[in-house]
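Engineer: Sequence plus predicted model, see below.
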Amino acid sequence: MAKQPDSGKPETDIKLPDPAAWARNWARITEQSQKLMADMAARQQPEAKQPPQGPLGAPLHAPANPDPLNVGGAFMEIAQHLMADPNRLAEAQMKLWQDYAKLWANTTDRFLGRPAAPLVEPDKGDKRFKDAGWQDGPVFDFLKQSYLLTSRWVQSTMSQAEGVDPKVARKAEFYAKQFLDALSPSNFVLTNPEVMRATIESNGENLVKGWENLLEDIERGKGKLAVKMVDSKAFTVGETIATTPGKVVYQNDLMQLLQFEPTTKQVYQRPLFIVPPWINKYYILDLKPQNSFIRWMVDKGYTVFVVSWNMPDETTVDKTFESYMREGILEGLDAVKKATGEDEVTAIGYCIGGTLMASTLAWMAQKKIDRIKAVTFFAAQVDFTEAGELSVFTDEETLTYLENLMAEKGYLDGGEMATTFNMLRANDLIWSFVVNNYLLGREPFPFDLLYWNADCTRMPAKMHAFYLRNMYQKNLLSQPGQLELAGEKLDLRQIKIPVYLQASKDDHIAPYKSVYKATQLYGGPVRFMMAGSGHIAGVINHPDAKKYQHWLNDTKTNPPNVEDWIKGAKEYPGSWWNDWDAWLAPKSGDKVPARKPGDGKLKVIEAAPGSYVKKRIVD
């Protein structure tokens, strides 16, 4: 007997819809669609403003630039260079047609019940095609493979364009990936097997709920789509997350300084002073007791102080990079001394907080100020020549666009920052929620890390422009004497204190290759460590979790290239925190009686986590 065609269960074994329920739900979807279109049209109506006038009183009509980032120009330059070698382009096209011919043959075999190995498979970790429907039936399998073939062909062909400015090529390839990610068949109702099943089995109820979610997100974003990643009511800062006991012992209009309650009878003499990034909030270091870095350090016998940055608004538009140094680190150090009586500390700088810390240490070295005796950097860059995909946002067109955007309010809105970082992992942080929320009609999973990620903040215009232009665009901090801060020309070679440099293998924001470059810039001993995972999980990896791994190389002199360091490195299972504690403890002084917030010259202002961290842009 001939074998029956393999059409796959998800494509055939689906219960039939209820016609009446189906009709009702589609009527509701139509009604919601009309409401959405009417709302969008109303929001697009221009405000009645007097048009700007020219020197003779005639109104000026300056249409907005439809492509302020010059993405189209980047694609055009790539296309011109590809067309300059028609033979290579023809070969690439022929290769694509040959692959499609093989795919059609494989799909035909599957329809006829014959086995056929996949021509192309998703990358490891690509969650878009994890549903069994993508593999079990030939139709959706064909859609998946044809998409993967085409998207990889586009990216491969673009990378073959010779003679293109590397910055232009990087921009074109980045935005091409954004477009390709958006066109994935997983993002559409009729081409996603999981969504198709949910739609038929629920008589379209999932799409009705999805439209409701979409309308709520647009309303919450005040006309802009603010994709909901997590239920904001599922967590409360200070109650369910950021719960390590402590007190606010100092504050100014830029930051609050938190001192945490000791859990040991004795503590190290030198306090630990932590400067987190102000792009996000400090409690990534204190999400919950099971993975809290701050609680772990307190239990290890450190007197922990953490800077909690304020939410910039119209009153802080004049804050500069120097302001963050003076009012964040320098005033913070003075406050630690008043709270504990200790002039010397050890310190941590995380991400942009690490870039600020390195700049401040170089400034302090010029001033002969020796108060930080050892420093740790988490995912912090000081040489930006290989800064990864974020470099796409630091060319002249993009910086000009951002500066114009910030000029109106004096700060960059947190939503803009969140979108930028989400684009680096668009499939995980954008499209997965589009499918879950709008196509499947589900509520987001209550995940503390995503709550923190969505709890975005703002960036003061002057500070942000200084950072992007001088660090990312001009890379001045890595060049001795080229960056001036508060009247001093900075030289990282003058930082002679011991450095522990953390990087993560899969970090898209601060790539390990970029972080490693600092080993060649600091003037003192540097212990470099590479952790598994990315920008967050590579740092926040409690030893009890027994997750991931880390690499260490006990060479006394770090080689110039990270590839050579990796060759001599040894892999260790689990968290790197214990290695770091073993490094830091001998540099933290003798043990002294534990100090409680309020024991010193600073009075308690309020309980941790303080009021600054609770300010939110969007609920």
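Structural biologist: Looks like it came in fine. Residues are numbered from 1 along each chain as shown.
Engineer: Going by C-alpha atoms from here, please, whenever you check contacts or count neighbours.
Structural biologist: Noted.
Engineer: quick one, what contacts residue 83?
Structural biologist: Each residue near residue 83 by CA atoms under 8 Å, 6 or more residues apart in numbering is listed here: residue 89.
Engineer: Residue 177 versus that one, what's the distance?
Structural biologist: Applying CA to CA, to the nearest Å, the value for residue 83 to residue 177 is 21 Å.
Engineer: Could you do residue 132 as well?
Structural biologist: 25 Å.
Engineer: Among those two, which residue is more densely surrounded?
Structural biologist: Using other CA atoms under 10 Å, the more surrounded residue of residue 132 and residue 177 is residue 177, with 19 against 15.
Engineer: Can you name every helix or strand that the helix or strand that contains the more buried one contacts?
Structural biologist: Per DSSP states H and E, residue 177 falls inside helix 166-182. If you count contacts as 3 or more CA pairs under 8 Å, 6 or more residues apart in numbering; DSSP states H and E, helix 166-182 packs onto helix 71-83, helix 138-159.
Engineer: tell me the angle the first one makes with helix 166-182.
Structural biologist: The reference is to helix 71-83. Orientation check (axes from the mean of the first three to the mean of the last three CA atoms, to 10 degrees): helix 71-83 against helix 166-182 gives 100 degrees.
Engineer: repeat for the last one
Structural biologist: Angle between the axes of helix 138-159 and helix 166-182 is 170 degrees (criterion: the same axes, to 10 degrees).
Engineer: who touches helix 138-159?
Structural biologist: By CA under 8 Å, 6+ apart, helix 138-159 touches 6-8, 78, 82, 89, 92, 96, 99-100, 103, 107, 110-111, 118-122, 129, 133-135, 169, 173, 176-177, 180, 184-185, 191-193.
Engineer: ok, 6 Å please
Structural biologist: 107, 120, 134-135 (CA atoms under 6 Å, 6 or more residues apart in numbering).
Engineer: buried set for it?
Structural biologist: The neighbour-count criterion (16 or more other CA atoms under 10 Å) identifies 138-149, 151-155, 157-159 as the buried residues of helix 138-159.
Engineer: still on that earlier bit, let's have the helices and strands packed on helix 166-182 in CSV, adding distance to residue 210.
Structural biologist: Conversion of the helices and strands packed on helix 166-182 to CSV gives the following (distance: least, CA to CA, whole Å):
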stretch, distance to residue 210
helix 71-83, 31
helix 138-159, 22
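Engineer: Second structure for comparison follows:
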Amino acid sequence: MKDPNATEVAGHASQSASVTRKADRPLRRHLASITGGSSPASTLTMINDWALHLASAPDLQITLAQTSYAHWVAWLGFVARGCPESPDQHPIAAQKGDRRFQNAAWTKPPYAAMAQGFLLLEDFFDKATSEVPGLDPAHDRAMTFLMRQMLDAMAPSNFLATNPEALVRTVETHGANLQKGIAAFLNDYQAGWKGATPARTQQLGLDVACTLGKVVFRNHLIELIQYAPKTGKVHPEPILIAPAWIMKYYILDLSPDNSLVRYLTSQGFTVFMISWRNPDPEDATLGMDDYLTQGLLAAVDYITTVTGAEQIHSAGYCLGGTLLSIAAAALARDGDERLASMTLFAAQTDFTEPGELSLFINESQVSFLEDLMDAQGYLEANQMMGAFQMLRSNDLIWSRVVRSYLLSENDTPMNDLMAWNADGTRMPARMHSEYLRHMFLNNDLAAGRYQVGGHAVSLRDIRIPVFGVGTETDHIAPWKSVFKVHSLGHADVTFVLTNGGHNAGVLSEPGHKHRHFRVHTTRDQDNALSPEDWLETAALEEGSWWPSWAAWLSRHSGPKGAPPKMGRKLADAPGTYVMME
């Protein structure tokens, strides 16, 4: 057991281990800094592979020629008829969720012709980069993605001369929108494209991260926050939440009306939250093992020692959930029974199908990224968020360009989720390299090769109840990938699939409009279900999934009694680490 009153851990574990570097490569590091960590070799290899296989597929070339001809004839007919406004007479419809051409001005010539021509072009190149015979499936998906990114940048909605809404705004404001747009562009450029900071519109501890509590434990890597109980009696098992350290912890404690922490304390639970330190260049050698021992396991030691609880409930979000599954497997291997249950929010344990994020991750790309991190000591938040934004470039990049620089709608107040999303953190070089290699490249955890304490751990050793949450439109941790937790352990798994994305689906407080979810429990002895079969079996319910989770926790908890005493205060919540820039 670690000393629960310790305030600092001397030194960093594994300081002697170097970041994954085979040799000093200053020129590659310089090139990596120019490209932002993107490997030119990886991109060129993918394009060459696609081009060669397309060149050796005459049948597909003929099909593409026929598609091009059909699109051209349909577009010419549409223009010859005067670009009728009826959607039934459009050559092609925009995909679901595409809001670029929703304004009424896009239904009138010549802008209707531009919009339809562009959508037909997108359709053609989607076919040209999909299902090319013999092409490596990874290159097939990556080429489709790359072409989509190129076309997204060329959309007529992105340019003043071809955006009717922007032209009208320019006339109405006598060019003031462009003047403000240029000022916004310059501000973003000078800020390094990091966007607005939450301090500008949301104050930590007052507007967000404002649930009452105090920091009761601190070491070099974490502050552990204990929240004040809101009920006279609580279950004897505290809840430890491990958020991802890719962003600040308070995604689960945003505004009072959508704070998961506040909700749990109102349901009779004692809640502890890990707040991760924002690493600097001196933390470059922090690895996954440090995050496990100084982070999650240190918190478990403190909670069980100070509260006297024999067991605790554990919950992990995204990367924090992956780390939690490693901890649960290690504790199970060692016969440590302090975890009563494990909950995973949009967290992957098997990375064979990690979604579009895998398009950025291969040996060439990871090696190049390691060179970039070697020069910096960490991966910058904006460098990492750029990859996430590209997964939804229309919504997260180009729509913002249009709103801010062409329409001058950059005065929209920042809500709590936007504030959190702008409050990024860095990733230590060694940890990020180990995470990419052990999980995305080698899938060591699911394969039983990942080592803790010099010995491999297996998720099959986990026999505590598991509650998993996937979200329908998650681009970071696709729900079918999260669903794989069913086949990795010997545990009863209750799985929830909720509408929304990686963040909005988890923030599903009671009373939130237009929320629904599916839920089903698969016992360890039950026959396995595929994701598709699970969809047919799971019960569809309206509203928030939070009450279902709270009820599940209650069923796996002891009877309520007096709450444990608050630990010795080191600082008031939200603490000091969350304030680190």
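Structural biologist: Arrived safely, thanks for sending. Model, not experiment: these values are computed from the prediction.
Engineer: what span of structure 2 lines up against the helix holding residue 177 of structure 1?
Structural biologist: Per TM-score structural alignment, the counterpart of helix 166-182 of structure 1 in structure 2 is residues 137-153.
Engineer: after superposition, how close is that stretch to structure 1?
Structural biologist: After superposition onto structure 1, the mean distance of stretch 137-153 of structure 2 to its aligned counterpart is 1.6 Å, using mean CA distance after the TM-score superposition for structure 1.
Engineer: What's the separation between residue 532 of structure 1 and residue 169 of structure 1?
Structural biologist: 29 Å.
Engineer: How many neighbouring residues does residue 76 of structure 2 have?
Structural biologist: 15.
Engineer: and the gap between it and residue 293 of structure 2?
Structural biologist: From residue 76 of structure 2 over to residue 293 of structure 2 (counting by CA to CA), the distance is 65 Å.
Engineer: Give me the more crowded residue out of residue 532 and residue 169 of structure 1.
Structural biologist: residue 532 (24 against 20).
Engineer: For that one, give me its contacts.
Structural biologist: In this structure, residue 532 of structure 1 makes contact with 504-505, 538, 548-550, judged by CA under 6 Å, 6+ apart.
Engineer: Equivalent analysis for residue 46 of structure 2, please.
Structural biologist: By CA under 6 Å, 6+ apart, the contact set of residue 46 of structure 2 is residue 139.
Engineer: Show me what it aligns to in structure 1.
Structural biologist: In structure 1, residue 46 of structure 2 lands on residue 74 (TM-score structural alignment).
Engineer: burial of the nearest residue to residue 33 of structure 2 once chain neighbours are set aside, as a residue count?
Structural biologist: Closest residue to residue 33 of structure 2 in three dimensions, ignoring its sequence neighbours and counting by CA to CA, 6 or more residues apart in numbering: residue 372, at 5.7 Å. Look at residue 372 of structure 2: counted by other CA under 10 Å, it has 26 neighbours.
Engineer: can you give me the helices in the stretch 251-400 of structure 2?
Structural biologist: Along the stretch 251-400 of structure 2, counting by DSSP state H, counting those that start in this stretch, helices occupy 260-266, 288-290, 298-307, 319-333, 363-376, 381-391, 393, 399-401.
Engineer: so where in structure 1 does the longest helix that structure 2 contains end up aligned?
Structural biologist: The longest helix of structure 2 (DSSP state H) is helix 58-80. Aligned using TM-score structural alignment, helix 58-80 of structure 2 spans residues 86-108 in structure 1.
Engineer: Specify, as a residue range, where stretch 549-558 of structure 2 falls in structure 1.
Structural biologist: Against structure 1, stretch 549-558 of structure 2 falls on residues 580-589 (TM-score structural alignment).
Engineer: what do you get for stretch 349-364 of structure 2?
Structural biologist: Going by TM-score structural alignment, stretch 349-364 of structure 2 sits over residues 382-397 in structure 1.
Engineer: got the end-to-end distance for the matching stretch?
Structural biologist: End-to-end span of stretch 382-397 of structure 1 (CA to CA): 23 Å.
Engineer: Now do the same for residue 279 of structure 2: its match in structure 1.
Structural biologist: So, by TM-score structural alignment, residue 279 of structure 2 is matched to residue 312.
Engineer: Now its match: closest residue in space that isn't a chain neighbour?
Structural biologist: With CA to CA, 6+ apart, the residue lying closest to residue 312 of structure 1 is residue 458, at 5.8 Å.
Engineer: Residue 49 of structure 2 now?
Structural biologist: Nearest-residue entry for residue 49 of structure 2: residue 135, 6.9 Å, with adjacent residues in sequence omitted and distances by CA to CA, 6+ apart.
Engineer: Could you check how many residues crowd around that neighbour?
Structural biologist: The local packing of residue 135 of structure 2 (other CA under 10 Å) involves 19 other residues.
Engineer: Please give the element, helix or strand, for it.
Structural biologist: Counting by DSSP H and E, residue 135 of structure 2 is found in no helix or strand.
Engineer: Residue 387 of structure 2 matches what in structure 1?
Structural biologist: Aligned partner of residue 387 of structure 2 by TM-score structural alignment: residue 420.
Engineer: Correction: the previous question concerned residue 515 of structure 2.
Structural biologist: Aligned partner of residue 515 of structure 2 by TM-score structural alignment: residue 548.
Engineer: who's in contact with that match?
Structural biologist: Contacts for residue 548 of structure 1 were tallied using CA under 6 Å, 6+ apart; they are 532, 574.
Engineer: Residue 262 of structure 1 versus that one, what's the distance?
Structural biologist: 29 Å.
Engineer: Then residue 473 of structure 1?
Structural biologist: Taking CA to CA as the criterion, residue 473 of structure 1 is separated from residue 262 of structure 1 by 43 Å.
Engineer: When these two are compared, which one has more neighbours?
Structural biologist: residue 262 (24 against 18).
Engineer: where does that one land in three-state SS?
Structural biologist: In three-state terms, and counting by DSSP: H, G, I helix; E, B strand; the rest coil, residue 262 of structure 1 is coil.
Engineer: aligned partner of it in structure 2?
Structural biologist: In structure 2, residue 262 of structure 1 lands on residue 229 (TM-score structural alignment).
Engineer: Quick check: nearest residue in space to that match, chain neighbours excluded?
Structural biologist: Nearest non-adjacent residue to residue 229 of structure 2, counting by CA to CA, 6+ apart: residue 265, 5.5 Å away.
Engineer: Also residue 569 of structure 2?
Structural biologist: residue 216 (5.1 Å).
Engineer: Residue 285 of structure 2 now?
Structural biologist: residue 430 (5.3 Å).
Engineer: Assumed that neighbour was part of a helix.
Structural biologist: Yes. The assignment for residue 430 of structure 2 (three-state DSSP) places it in a helix.
Engineer: Nothing else from me, thank you.
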